[in-house]
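Q: Provide a 3D model corresponding to the input given below.
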Amino acid sequence: MNLDTLLVYTAASALLAVTPGPTMLLALSNGITGGMRRARWGMMGAVLGSSIVIAVVALGLGSLLAASEWLFNALRWAGVFYLVYLGLKLWRSPVEDMEAMLSHPHTAPQGPQAFARSLTVALSNPKSVLFFAAFLPQFIDTTAPQAPQYLVLGAIFVVLDTFIMIGYALAGTQAVRWLSRRGLQRMNRGCAAGMWALAATLAFWRRPGA
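A: Coordinates of the predicted model:
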């Protein structure tokens, strides 16, 4: 794998990561509702989920998902229902006193729930598995050992994804400082609407050639 290949891959991965997806919307929402303390938990869940997906692809299990219509549809609908559920939770969640929460970090919501949500979202999206199954092999030199190459490419994507999630979470914490309670509620509901839009996209999405 040469430097030119790595640069092209890095640019493509950054473009993919910066596009608003469910884990990015969760990072933004976590930043609003619990500050960076809660957002860190969510980012750890998303990073673990992405790492597992990349490992699955590297082990060849992505090909199994691509070949099995039943398995693909089961995972797809699980992802749809979970995104709809998350959207409902975000829509209904009350906007708490964020100023007090920022002044007293120990009052921030517990993070394990944010971790579990982000991990589940990252694992229940078959589009990401199929994307990586089609995307990563294009940058693999088949004449060299493949495991180290997958490790390097996976690490690059995870690092980029993490930094971009931090940006989304920080945007959420700044929204807390600059927006009114009504504005915060609208932003939270905007994240909910984004979840529902992603769920609809996933529900009607068909694999190329299907």
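Q: contacts, neighbours, all on C-alpha from now
A: Fine.
Q: Nearest residue to the middle of this protein?
A: In the chain, the C-alpha closest to the average C-alpha coordinate belongs to Thr23, at a distance of 2.7 Å (Cα atoms, centre = their mean).
Q: another one to check against the first:
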Amino acid sequence: MHLATLLLFALVALVAIATPGPTVLLALTNGSRYGVRRALAGMLGAMASDFVLVGAVALGLGALLAASEFWFSVVKWVGAAYLAWIGLKLLRSQGGLDLSQAAAGHAGGTPHTLLAKSFLVSVTNPKGYLFCSALLPQFIDASLPQGPQYLALAIVFAALDFAVMLGYALIGARAVRLLSRRAVLWLDRCCGGALLALAGSLAFYRRSTG
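A: Just a heads-up that it's a prediction; the model follows:
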């Protein structure tokens, strides 16, 4: 795979990743509630899901979801339900947590919990599989071994995902220090409402039959 191909893929992937979605909203929320250091666990979970997603596309799962209404619906409804559950929890939130208490371990949101939450949100989103199954093959040279090429794309995708989520987490952590508790409460509610809206859009999302 040529360097120019990787750079072009990185540019396209960055535009897609930077668009606000479930994982970046979680990074923003985790940064505001638990601080950047603890939010790193959620980022690692999302990065792990990137490798699962690219690996699944390489093995043909993206094509399966595009062809099978049943399996597409299974993944879609699991993802929508999980997003809605997280969104409702944020809507019922009492506001951002105190970062000093979170750092000392006196608040909820263990690294394992944050990692699992971000991983599950990303890995149960069928849009990601369909998007990558349409995008990734365009950057694969069929005359070369495909495994190393998909691995290179996965590394680039995960690295960009981490950079974008880190930026959102830093914004969230900064906001919780500058805003009043009431403003932070509304930040939680806005993120919760956005996740619910994403859950709704996912529930009504239909695979292309064309």
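Q: Quantify their similarity with the TM-score.
A: Comparison of the two superposed chains (TM-score structural alignment, normalised by the length of structure 1) gives a TM-score of 0.94, and 209 aligned residues with a Cα RMSD of 1.5 Å.
Q: about what we covered before: setting aside sequence neighbours, what's the nearest residue to the residue nearest to the centre of structure 1?
A: Spatial nearest neighbour of Thr23 of structure 1, excluding adjacent residues (Cα to Cα, 6 or more residues apart in numbering): Ser118 at 5.9 Å.
Q: The helix or strand where the one you found lies vs structure 2, average offset?
A: Mapping Ser118 of structure 1 onto the secondary structure by DSSP states H and E places it in helix 112-123. Aligned to structure 2 and superposed, helix 112-123 of structure 1 gives a mean residue distance of 1.0 Å (mean Cα distance after the TM-score superposition for structure 1).
Q: Of all the residues in that helix, which ones are buried?
A: Going by neighbour count (16 or more other Cα atoms under 10 Å), the buried part of helix 112-123 of structure 1 is Ala114, Phe115, Ala116, Arg117, Ser118, Leu119, Thr120, Val121, Ala122, Leu123.
Q: related to what we said a few turns ago, mean shift of the one helix or strand the residue nearest to the centre of structure 1 maps to relative to structure 2?
A: Following DSSP H and E, the helix or strand that holds Thr23 of structure 1 is helix 22-58. Overlaying structure 2 shows helix 22-58 of structure 1 at a mean distance of 0.9 Å from the equivalent residues (mean Cα distance after the TM-score superposition for structure 1).
Q: one step back: verify the stated contact: the residue nearest to the centre of structure 1 with Ala46.
A: Yes - contact criterion Cα atoms under 8 Å: Thr23 of structure 1 and Ala46 qualify, at 6.4 Å.
Q: Now list whatever residues contact both of the two.
A: Contact criterion Cα atoms under 8 Å, 6 or more residues apart in numbering; residues bridging Thr23 of structure 1 and Ala46 by contacting each: Ser118, Val121, Ala122.
Q: Helices of structure 2, start to end?
A: In structure 2, helices defined by DSSP state H lie at 3-18, 22-34, 36-59, 61-67, 69-91, 99-103, 111-123, 126-135, 146-178, 181-203, listed in chain order.
Q: Tell me which of the ones you listed sits most buried.
A: Neighbour counts averaged per stretch over those are highest for helix 22-34, at a mean of 27; criterion: mean count of other Cα atoms under 10 Å.
Q: for it, packing partners?
A: Counting contacts by 3 or more Cα pairs under 8 Å, 6 or more residues apart in numbering; DSSP states H and E, the secondary-structure elements packed against helix 22-34 of structure 2 are helix 36-59, helix 99-103, helix 111-123, helix 146-178, helix 181-203.
Q: In a markdown table: the ones you listed, plus distance to Leu130 of structure 2.
A: Listed next are those as a markdown table, based on distance: least, Cα to Cα, whole Å:
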| stretch | distance to Leu130 of structure 2 |
| --- | --- |
| helix 36-59 | 9 |
| helix 99-103 | 37 |
| helix 111-123 | 12 |
| helix 146-178 | 15 |
| helix 181-203 | 13 |
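Q: Any idea which of the ones you listed gets closest to Phe131 of structure 2?
A: Distances from Phe131 of structure 2 to each of the helices and strands packed on helix 22-34 of structure 2 were compared using Cα to Cα; the minimum, 9.7 Å, belongs to helix 36-59.
Q: contacting residues for Thr5 of structure 2?
A: With contact taken as Cα under 8 Å, 6+ apart, Thr5 of structure 2 is in contact with Phe139.
Q: ah, wrong one, I meant Lys76 of structure 2
A: Residues near Lys76 of structure 2 by Cα under 8 Å, 6+ apart: Thr124, Asn125, Pro126, Leu202, Ala203.
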